[in-house]
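Peer 1: Quick one: sequence plus predicted model below, questions after.
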Amino acid sequence: MLFASFSDTDPSKLVLLMATPAYLACIGWEAWTLARARRSNYTKAETLNNVALAASFQVVELFALVVVLGIHARVYEHRLFTVPRTWWTFLILWVLQDGLYYAAHRASHRVRWLWASHVVHHSQEAMNFSTAFRQSLLSPFFGMWPFYLPLTWLGFAPTFVLLAVNVNLVYQFFVHTELVRKLGVLERVLNTPSHHRVHHARNSQYIDKNYAGTLIVWDKLFGTFEEERERPQYGIVHPLRTANPLITIFHEPVAMIRDALRPGRLADRLKHLWAPPGWERATSPKAHDPGPPPRDGLPRGRAPKAV
């Protein structure tokens, strides 16, 4: 997942080992149930695309995490405290990590540099369990790992942090489905399939909502919660219309770099990296000839808004 092991006794290995059969069973159950009901949203092209994306992500992560883990280990050497590994300290860590995940996930939608990799996860125009595997091989470089450094600095051992991260990510697999409707009182506290369907939707009222990992209370606390009412329309605002994994991965980083290289003030050009994905430059008063329209039909300089 996000971290590799610091030791041979890393408990997160057991979490992932136990979760894998559950993943496959849920995908099989969901595909079979939808096929029986004649409303399957699994397609061969997109399923293969998801598999390719997941495989490429795992391969790159093996190398990138050597650096990531080195940074976390170095920070832990300068920790403020040494937090013991107990069930109650894990509960504290789990809540803290979930709050930092909310911050990281929200930033991944509001900072274009981070969105350039996270957009891959949102580009599928369907919602099913295989969507959870849809990750970019650029994620280790554009991803969330710096947001968890305060945990190791406070004194939580890196393998303890790793366990909390992986428990969170395992939980999130199970919210990627349309088969589970609303879950009653659990909807008030937990991120549920209903809440996460909103997050993946491109309906105007659903964009940039429900960033939660495990606890939906963060969205309710910080004003980003939206309840599922209207049927979600999944995907990004300007759909890719392709299942090519290379286009899926690189379309937004290429667009971001192209926008940053366009002539103009350096500050404006760099803003394409850290401004929200929908930000566009003011038109120069000297630009009398805009040239031919871009192929996607958008105004020049406009990037697809985050979903």
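Peer 2: The structure has been received and is ready for your questions.

Peer 1: okay, CA-based contacts and neighbour counts for the rest of this
Peer 2: Will do.

Peer 1: all helices of this structure, in order?
Peer 2: For the chain, the helices defined by DSSP state H cover 11-36, 44-77, 87-110, 112-122, 139-142, 149-154, 158-173, 193-199, 217-222, 245-261, 266-274.

Peer 1: Second structure follows, compare the two:
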Amino acid sequence: MPDFPNIILYAIPFFVLAMLLELYISAKQQIKTYEAKDSLSSIAMGLGNVILGFGAKAVVILAFFFVYDNFRIFTIPVVWWSFILIFFADDFAYYWFHRVSHECRLFWASHVVHHSSEHYNLSTALRQTWSGGFYTFIFWLWLPLLGFHPAMILLQMSISLLYQFWIHTEAINKMPKWFEAVFNTPSHHRVHHGSNPIYLDRNHAGILIIWDKMFGTFQEELEEEKVIYGLVTNIETFNPIKIAFIEWYHLFKDAFTGKKSFKDRILYIFKPPGWKHDGTGKSSDTLRTEWLKTVKSNQTK
């Protein structure tokens, strides 16, 4: 077992210092990004994620080693070039995990936590799920199957998580054009956290924005369309317990109560957020299409 450090724990002092610096820069630029109750909720969600993460990590390690020890196709050595391969493989896996988490309500139920804040700052990066770690790892199971050592996978997953911390800010407008073209940036990720119809379910990147450009989910941040953070319908609470589980409650209520066919009950679990069996719901694609028609109509007047 390669002895890699737990870089997330080592990064905690950096997180604190970075938030203090952002608070100072935001105040100097007269940008109001922090709200005390909201930030405390985000920090509480982060602490809960760390605590529950010990149990989730045990499940993930067991699953990765089970696949690696019994089913791996190759044995990829822990050498310099394999770290290059795992960088791209992990980022590809993250893109599809993130995209599906917006397109399937089963995964949205845990991921919605990260989008529940109506503010956008470095504390928002700490607003993490309490439940997702126990089952979203399935998107990475193909990596030990290929022959990547589980320790390498876990290290790269931590590196990706660490990278994504700094992009949760309004203190940075744009990075250099070459950087914006290849990497995920604060501008790209502000779009991802937007509830504006044009921004919904866009920019799912972890580190590399190239996947969104390749698979048609990229959206530039528009100067004329200021990002409105939060959800299409906000949850209106700072209670960490409610933030963690309110969407699970709504999911089970929609799937298992009322008069519905068995097929519709299953579809509530796997269809996108916003889907309704009676046709009254609106998906992000529908909301975006309606918004674009309205904009086009206004332009022709």
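Peer 2: Nice, I can see it. Remember, it's a predicted structure, so these values are computed and weren't measured experimentally.

Peer 1: I'd like the TM-score for the two structures, please.
Peer 2: Put the two chains on top of each other and the TM-score (TM-score structural alignment, normalised by the length of structure 2) is 0.89; 281 aligned residues with a C-alpha RMSD of 1.8 Å.

Peer 1: Export the helices of structure 1 to CSV and append columns for mean neighbour count.
Peer 2: Shown next, in CSV, are those (neighbours: other C-alpha atoms under 10 Å):
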stretch, mean neighbour count
helix 11-36, 15
helix 44-77, 17
helix 87-110, 18
helix 112-122, 26
helix 139-142, 20
helix 149-154, 20
helix 158-173, 20
helix 193-199, 25
helix 217-222, 16
helix 245-261, 18
helix 266-274, 17
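
Peer 1: Tabulate those helices (JSON lines), appending distance to Pro304 of structure 1.
Peer 2: Compiled in JSON lines, those are given as follows (distance: least, C-alpha to C-alpha, whole Å):
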{"stretch": "helix 11-36", "distance to Pro304 of structure 1": "30"}
{"stretch": "helix 44-77", "distance to Pro304 of structure 1": "21"}
{"stretch": "helix 87-110", "distance to Pro304 of structure 1": "11"}
{"stretch": "helix 112-122", "distance to Pro304 of structure 1": "10"}
{"stretch": "helix 139-142", "distance to Pro304 of structure 1": "18"}
{"stretch": "helix 149-154", "distance to Pro304 of structure 1": "30"}
{"stretch": "helix 158-173", "distance to Pro304 of structure 1": "25"}
{"stretch": "helix 193-199", "distance to Pro304 of structure 1": "16"}
{"stretch": "helix 217-222", "distance to Pro304 of structure 1": "23"}
{"stretch": "helix 245-261", "distance to Pro304 of structure 1": "9"}
{"stretch": "helix 266-274", "distance to Pro304 of structure 1": "12"}
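
Peer 1: right, so of those, which gets closest to Ala282 of structure 1?
Peer 2: Taking C-alpha to C-alpha, helix 266-274 is the member of these nearest to Ala282 of structure 1, at 9.2 Å.

Peer 1: That closest one aligns to what range in structure 2?
Peer 2: Helix 266-274 of structure 1 corresponds to residues 262-270 in structure 2, going by TM-score structural alignment.

Peer 1: just stretch 120-135 of structure 1 next, same as before
Peer 2: Taken onto structure 2 by TM-score structural alignment, stretch 120-135 of structure 1 occupies residues 113-128 there.

Peer 1: so Val165 of structure 1 touches Leu96, yeah?
Peer 2: No. The criterion here is C-alpha atoms under 8 Å, and Val165 of structure 1 misses it with Leu96 at 10.5 Å.

Peer 1: got any residues that touch both of those two?
Peer 2: Shared contacts of Val165 of structure 1 and Leu96 (C-alpha atoms under 8 Å, 6 or more residues apart in numbering): none.

Peer 1: could you list every residue that touches Ile8 of structure 2?
Peer 2: Contact analysis of Ile8 of structure 2 by C-alpha under 8 Å, 6+ apart lists Ser158, Leu162.

Peer 1: Tell me the counterpart of it in structure 1.
Peer 2: Counting by TM-score structural alignment, the partner of Ile8 of structure 2 is Leu16.

Peer 1: For Val167 of structure 1, see how far away that match is.
Peer 2: Distance of Leu16 of structure 1 to Val167 of structure 1, given as C-alpha to C-alpha, to the nearest Å: 9 Å.

Peer 1: Same check on Ser7 of structure 1?
Peer 2: Separation of Ser7 of structure 1 from Val167 of structure 1 (C-alpha to C-alpha): 18 Å.

Peer 1: got it, and Arg134 of structure 1?
Peer 2: 18 Å.

Peer 1: try Asn50 of structure 1
Peer 2: According to C-alpha to C-alpha, Asn50 of structure 1 stands 22 Å off from Val167 of structure 1.

Peer 1: What of Asp259 of structure 1?
Peer 2: For Asp259 of structure 1, the distance to Val167 of structure 1 - C-alpha to C-alpha - is 38 Å.

Peer 1: same deal with Phe90 of structure 1?
Peer 2: 11 Å.

Peer 1: which outside residues touch stretch 197-208 of structure 2?
Peer 2: In contact with stretch 197-208 of structure 2 (C-alpha under 8 Å, 6+ apart) are residues 91, 94-95, 98-99, 102, 160-161, 163-164, 182-184, 188-189, 191-194, 209, 211-212, 217-219, 227, 284, 287-288, 291-292.
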